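1. Here is my input; please provide its structure:
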Amino acid sequence: MDAQPTRRTPEDTRRQIIDMAIEIAADQGAMGVTLDAVVARLPFSKGALLHHFPNKLALLEGVIDHLASEMTAAVLAEAARDPNPYGRNARAYLRTIVYEPATERDFSIGRAVLAACAIQPSLTPRWRAAMGALAVDDPDDPAGKDDALMLRLIADGLWMSDLFGTHEVSPEQRKALLSLLTPGSLLTDAYGESAE
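-> A predicted model of the protein is given here:
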């Protein structure tokens, strides 16, 4: 008896479309992401693509939502390993952004996302909302909120520098820079050790 071919679910199709759009963005930048370019690389009709994404904006929204979801999952997984609740999400954000080794493909995708948001500003609030949801650290402690914001801004600054190659920061320099945040800051975990 022959095995029946696996039927693709609508979610599988949607995910394939998003993955291909991300691949094109990494290769060609945000301007290269068109409905025709995506469908040309996939084994189904333009009608299937249009069923999920009726236009380029909808496709870019799907890409932004997917990448934000992946980032959120990575930060929350990192936070789950941290025993100290004070500043946990900020430290997890810093670890995820700064310490995860990024590839040139990651940077290409990052540049494409930035370009997409510049071309289509309505995409920016989607990313902002996802990252804002991760900024929930000790809401009753104003000083803790300031420390958490500081860590996020440092992480974002290092990420932007890495993304555009603005400053070459060696692993040693990165560690030294981050150690400038004194013990007792949010970089210190529950055991009083550097949260690297």
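
2. Only C-alpha atoms from now on, for both contacts and neighbour counts.
-> Noted.

3. Tell me who's in contact with Pro125.
-> Residues counted as contacts of Pro125 (Cα atoms under 8 Å, 6 or more residues apart in numbering): none.

4. Next: the one 5 residues further on.
-> Applying Cα under 8 Å, 6+ apart, we find Ala130 in contact with 68-69, 72.

5. Now it: which helix or strand?
-> helix 124-133 (DSSP states H and E).

6. among the contacts of Ala130, which are in helices?
-> 68-69, 72 (DSSP state H).

7. Can you flag the buried ones in those residues?
-> Neighbour counting by 16 or more other Cα atoms under 10 Å classes 68, 72 among the ones in helices among the contacts of Ala130 as buried.

8. Mind putting the ones in helices among the contacts of Ala130 into TSV with distance to Pro83?
-> Converted to TSV, the ones in helices among the contacts of Ala130 look like this (distance: Cα to Cα, whole Å):
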residue	distance to Pro83
Ala68	25
Ser69	23
Thr72	19
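
9. to compare against the first, here's another:
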Amino acid sequence: MANAHMRKKEPDKVRRSLLDRTAKLAVDQGPAAITIQAVATAAGVTKGGLLHHFANKQALLEAVFADLLKQLTDEIDRYMAEDPQPFGRFTRAYVRAAFADHKLGVRSPWAALSVTMVADPGMRRLWSDWLDGHLAAHRATDDTPLLEIVRLAADGVWMADLMGQDRAEPRDMTGLEPQLLALASRPPSA
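-> The predicted structure is shown next:
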């Protein structure tokens, strides 16, 4: 770091490294391990370099969370592109994404940052804005009580998985995904 001023400036790469290192610290050591110094050290920059990109720890955490939401959006978009049935398409993609995260288990950055999301108003706002935006965009195809129940059930599976990570025997939830997908494929009652 002594020759940092001689390095070629690549702010996008530095920012990406800071986001990735923060997520990795959360996965490897838990959210409590995320400090400005720990992230700066892991990314090979000074604390001042980190603070050039993110004003404080909260801004860094929110940027990591926003980055995870972008990844979730991309994943859901991929699932939606593969689904030819318009009705319930977003909900089925949401379920698939929830179960894909379930299959990742404790290695998932979502698992590491979930507790922070529940306790932090800024993170909850980011999540709520993300979900509200997607629900508004898919109102024509995914705005029924049954599809809302399916999405809430997927959230419940995700939360149960998170809360049960310390269980000696993990719950077998493999049969739930096809059931939720089947419910999300039912046409609305006439």
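
10. Work out the TM-score between the chains.
-> Overlay of the two chains. TM-score (TM-score structural alignment, normalised by the length of structure 2): 0.80; 176 aligned residues with a Cα RMSD of 2.7 Å.

11. thinking again about what came up before, hmm, which of the contacts of Ala130 of structure 1 are common to structure 2?
-> With both residues aligned by TM-score structural alignment, their matches' Cα atoms under 8 Å, the contacts of the contacts of Ala130 of structure 1 that structure 2 also has are Ala68.

12. and the residue positioned nearest the centre of structure 2, what does it touch?
-> Centroid-nearest residue in structure 2, with Cα atoms, centre = their mean: Leu68, separated by 4.3 Å. With contact taken as Cα under 8 Å, 6+ apart, Leu68 of structure 2 is in contact with 109-110.

13. What's the separation between it and Thr35 of structure 2?
-> Distance of Leu68 of structure 2 to Thr35 of structure 2, given as Cα to Cα, to the nearest Å: 19 Å.

14. which residue ranges form the helices in structure 1?
-> 10-28, 35-40, 46-52, 56-80, 88-94, 104-119, 124-133, 142-164, 171-179.

15. Tell me which of those is the most buried.
-> Mean neighbour count (mean count of other Cα atoms under 10 Å) peaks for helix 88-94 among these, with a mean of 27.

16. residue range for it in structure 2?
-> Aligned using TM-score structural alignment, helix 88-94 of structure 1 spans residues 89-95 in structure 2.

17. With structure 1 overlaid, how far apart is that stretch on average?
-> Following superposition, stretch 89-95 of structure 2 is found to deviate from structure 1 by 0.6 Å on average (mean Cα distance after the TM-score superposition for structure 1).

18. what distance separates that stretch from the middle of the whole chain?
-> Offset of stretch 89-95 of structure 2 from its chain centre (Cα atoms, centre = their mean, to the nearest Å): 15 Å.

19. again with stretch 136-156 of structure 2
-> With Cα atoms, centre = their mean, you get 18 Å for stretch 136-156 of structure 2.

20. Out of the helices of structure 1, which is closest to Thr188 of structure 1?
-> Across these, Thr188 of structure 1 has its closest neighbour in helix 88-94 (8.7 Å, Cα to Cα).

21. any residues touching the closest one, and which ones?
-> 75-76, 78-79, 82, 134-137, 148-149, 151-152, 154-155, 186-187, 195.

22. which one in structure 1 is aligned with Val106 of structure 2?
-> Matched by TM-score structural alignment, Val106 of structure 2 corresponds to Glu104 in structure 1.

23. scratch that, Leu51 of structure 2
-> Using TM-score structural alignment, Leu51 of structure 2 pairs with Leu50 in structure 1.

24. list the contacts for its match?
-> Taking Cα under 8 Å, 6+ apart as the definition, Leu50 of structure 1 has no contacts.

25. go with 10 Å
-> If you count contacts by Cα atoms under 10 Å, 6 or more residues apart in numbering, Leu50 of structure 1 has them with 35, 39, 56, 58-59.

26. Redo the residues you listed as JSON lines? Include distance to Trp159 of structure 1.
-> Putting the contacts of Leu50 of structure 1 into JSON lines (distance: Cα to Cα, whole Å) gives the following:
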{"residue": "Leu35", "distance to Trp159 of structure 1": "30"}
{"residue": "Val39", "distance to Trp159 of structure 1": "32"}
{"residue": "Lys56", "distance to Trp159 of structure 1": "27"}
{"residue": "Ala58", "distance to Trp159 of structure 1": "27"}
{"residue": "Leu59", "distance to Trp159 of structure 1": "25"}
